[in-house]
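Enquirer: Sequence first, then the predicted structure:
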Amino acid sequence: MIIQKGLKFTMNDLAANLGISKRTIYEHCESKEHLISVIVDDAINEVKEIEKLIYENDDLTTVGKLKEILLIIPSGLQFGDARLLAEMKRYAPKEWVKIDKQLQEE
């Protein structure tokens, strides 16, 4: 839903897309904000895990490691999507801070 509609998706949109009730979603997630937070946290953790594997790969040169790191794209959230990042900054400022910190550290 984030890829299709950005952060403007509703929980109704999500429920319809998944073919489940909104109530079912709320049994697992307390709010849309919580859901977005989990997605952001998972994406950041995925990037960190991939980076660690790259750093530890002795078959890659330093330049090779740098190239691999620059190509990392988390499966759940596209940090390179300018529209999504702008929406994150505007509609989910707490999550934007997490993403911005990760991008700055990189």
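Expert: That came in fine, so what should we check first?

Enquirer: Only C-alpha atoms from now on, for both contacts and neighbour counts.
Expert: Noted.

Enquirer: what about His34, how many neighbours?
Expert: 13 (other CA atoms under 10 Å).

Enquirer: With Leu66 as the reference, measure out to it.
Expert: Separation of His34 from Leu66 (CA to CA, to the nearest Å): 33 Å.

Enquirer: residue closest to the middle of this protein?
Expert: Leu77 (3.2 Å; CA atoms, centre = their mean).

Enquirer: end to end, how far does stretch 4-11 reach?
Expert: 14 Å.

Enquirer: Pasting the second one now:
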Amino acid sequence: MRWKYKESELREFILDTTIQLFKLKGLKFTMDELAKEMGISKKTIYRVFPDKKTMFYRMVDFFFDKIKSEEEEILKNDKLSTVDKIRAILGVMPEEYKDIDFSALYIVRDKYPKSYERIVERLETGWDNTIKLINQGIKEGVVRPIDVTVVKAMLSATIEQFFQKDILVRNDMSYPEALASVVDIICCGIIIK
């Protein structure tokens, strides 16, 4: 099949299919399997991405850009309170990726170190909307005065730990479950009031 669409559409199709294949096989799928899943030639994939490492690197940005898009939708939703928006943004996960098991992503650090570095970089940036929202909650009196930098560091470091080690695998916990638990602890603390 010859691809008849724009290069950007093909790139998105490849990356989206890569994520879906990751859902089924983790990082262990081949480019042949990806081409077969997409119904295109491997040559077409290599026209867009010269190798699997580059594709995984671009997949990091693709995934995080989708998260940012979801964040924008949350911020625009007038039906959500400030607290609801904070909870939603801290635990945001694009709907189409909610059933993906990210618990094995710790393998990325060793197998695809540049992609891992990009994950860390993206985790540590792009916090402006979240910080504004938490500060808005403080002004409204629905969030107690806190150092937002500490919240950012806590969440970033925790997610990074999930990606660095096999913590989730050893504890038979999915990434969405772990993220929801972290958000709950950040929002509610650990002490019963």
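Expert: Cool, got the structure. Since we're looking at a predicted model, the values are computed, not measured.

Enquirer: hang on, the earlier thing: in contact with the closest residue to the residue nearest to the centre of the first structure other than its chain neighbours, which residues are there?
Expert: Excluding the flanking residues, the one nearest Leu77 of the first structure by CA to CA, 6 or more residues apart in numbering is Ala43, at 5.9 Å. Residues in contact with Ala43 of the first structure (CA atoms under 8 Å, 6 or more residues apart in numbering) are Pro74, Ser75, Gly76, Leu77.

Enquirer: Mind doing that once more with 7 Å?
Expert: Counting by CA atoms under 7 Å, 6 or more residues apart in numbering, Ala43 of the first structure touches Pro74, Gly76, Leu77.

Enquirer: Keep only these that stay in contact in the second structure.
Expert: Among these, none has aligned partners that stay in contact in the second structure (both residues aligned by TM-score structural alignment, their matches' CA atoms under 7 Å).

Enquirer: Just the helices from the first structure, written as ranges.
Expert: Taking DSSP state H as the criterion, the first structure carries its helices at 2-5, 11-18, 22-28, 32-56, 62-70, 82-91, 93-105.

Enquirer: What residue in the second structure is paired with the residue nearest to Leu77 of the first structure?
Expert: In the second structure, the residue equivalent to Ala43 of the first structure is Phe63, according to TM-score structural alignment.

Enquirer: What distance do you get for that match to Asn135 of the second structure?
Expert: Applying CA to CA to Phe63 of the second structure and Asn135 of the second structure gives a distance of 27 Å.

Enquirer: Kindly report the same for Asp78 of the second structure.
Expert: 18 Å.

Enquirer: Compare these two (neighbour count), which wins?
Expert: Asn135 (18 against 10).

Enquirer: and the nearest residue to Phe9 of the first structure once chain neighbours are set aside, how many residues sit next to it?
Expert: Excluding the flanking residues, the one nearest Phe9 of the first structure by CA to CA, 6+ apart is Met1, at 6.3 Å. By other CA under 10 Å, 14 other residues sit near Met1 of the first structure.

Enquirer: for the one 5 residues further on, same thing?
Expert: One way to gauge burial is a neighbour count; for Gly6 of the first structure, by other CA under 10 Å, it gives 15.
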